[in-house]
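Undergrad: after the sequence you'll find the predicted model.
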Amino acid sequence: MSGSDEAERLKALEARIAAARKAEAPEHHMGEHYSQAQVAWRMVIELVAGLGIGFGIGYGLDVLLGTGPWLMVIFVVLGLIAGIKTMIRSAEEVQRKQVDAAGTAAAEREKG
């Protein structure tokens, strides 16, 4: 056996090993998974922040004005509404990005 035969066999073996690893490798979409988790946490934080800010404003005004819990209840409801509206805007942003990505992928498929 000459050195060039061994080198060719080694290259062929490496190519087969790489092909086998690629075939066995599970196709995870970890980047997509983490991206969706980040969006979900962002929405939860937006909702909780809206509730917290509404509670803080309402409680503060109740203490300053000497009213019952009425302003706190009103501002908590307003904070909930604001949090939900912010969550809806975030969901629309994610949907818009997915539609744009799908359109870009379809355009590239048509070219290729």
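TA: Everything's here; your move.
Undergrad: drop to CA atoms for contacts and neighbour counts, all remaining ones
TA: Noted.
Undergrad: against which helices or strands is the longest helix anywhere in the chain packed?
TA: Secondary structure of the chain per DSSP state H: the longest helix is helix 70-111. If you count contacts as 3 or more Cα pairs under 8 Å, 6 or more residues apart in numbering; DSSP states H and E, helix 70-111 packs onto helix 30-65.
Undergrad: next one for the comparison:
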Amino acid sequence: MSDLPPGEPDPKRLAALEKKLAAVRKSQEPPPQRVDHHLSQANMAWRMVIEMVSGLGIGFGIGLGLDALFGTMPIFMVLFTMLGFAAGVKVMLRSAKEMNEDRAAEQAETLSVADEEDDRRD
């Protein structure tokens, strides 16, 4: 028996319990947020805008060049501007799909790490 008066907690057992509680609290903390998370979202938005504008610009340039070459002023310019717009939209949609797949993979990884931690606690 210990030489503590009745009803007094054992300091060694309390210290061990505090260590266990600290370990459990630490394992249940959410992962730290990335500082550049908003920056990466802004980068993706700018990437999409640039893809759209470059598609329009390239289409306009090709159409204008062909119109100047053949002497048919607005026909090829309008046609290739529309094709450039379609190409820009297609590339934007591909970028959005890639972004969603990356986000889904990141969420799946976060969930699998949380599940592993739950399994270790059980």
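TA: Right, received. Where do you want to start? Since this is a predicted model, take the numbers as computed values, not measurements.
Undergrad: just give the TM-score of the two.
TA: Once superposed, chain against chain, the TM-score is 0.74 (TM-score structural alignment, normalised by the length of structure 1); 86 aligned residues with a Cα RMSD of 1.3 Å.
Undergrad: aligned partner of Val78 of structure 2 in structure 1?
TA: By TM-score structural alignment, Val78 of structure 2 lines up with Val73 in structure 1.
Undergrad: tally up the residues packed near its match, please.
TA: When neighbours are defined as other Cα atoms under 10 Å, Val73 of structure 1 has 15 of them.
Undergrad: that one and Ile88 of structure 1, how far apart?
TA: Val73 of structure 1 sits at a distance of 23 Å from Ile88 of structure 1 (criterion: Cα to Cα, to the nearest Å).
Undergrad: starting at the chain centroid, how far to the longest helix of structure 1?
TA: With Cα atoms, centre = their mean, to the nearest Å as the basis, helix 70-111 of structure 1 stands 11 Å off its chain's centre.
Undergrad: same check, this time on stretch 22-33 of structure 2
TA: 22 Å.
Undergrad: and for it, what's in contact with it?
TA: Glu117 (Cα atoms under 8 Å, 6 or more residues apart in numbering).
Undergrad: span of that stretch from start to end?
TA: End-to-end distance of stretch 22-33 of structure 2 (Cα to Cα): 21 Å.
Undergrad: rewinding a little: residues in contact with the match of Val78 of structure 2?
TA: 55, 58.
Undergrad: now do the one 10 residues further on
TA: Applying Cα under 8 Å, 6+ apart to Gly83 of structure 1 gives the contacts 46-51.
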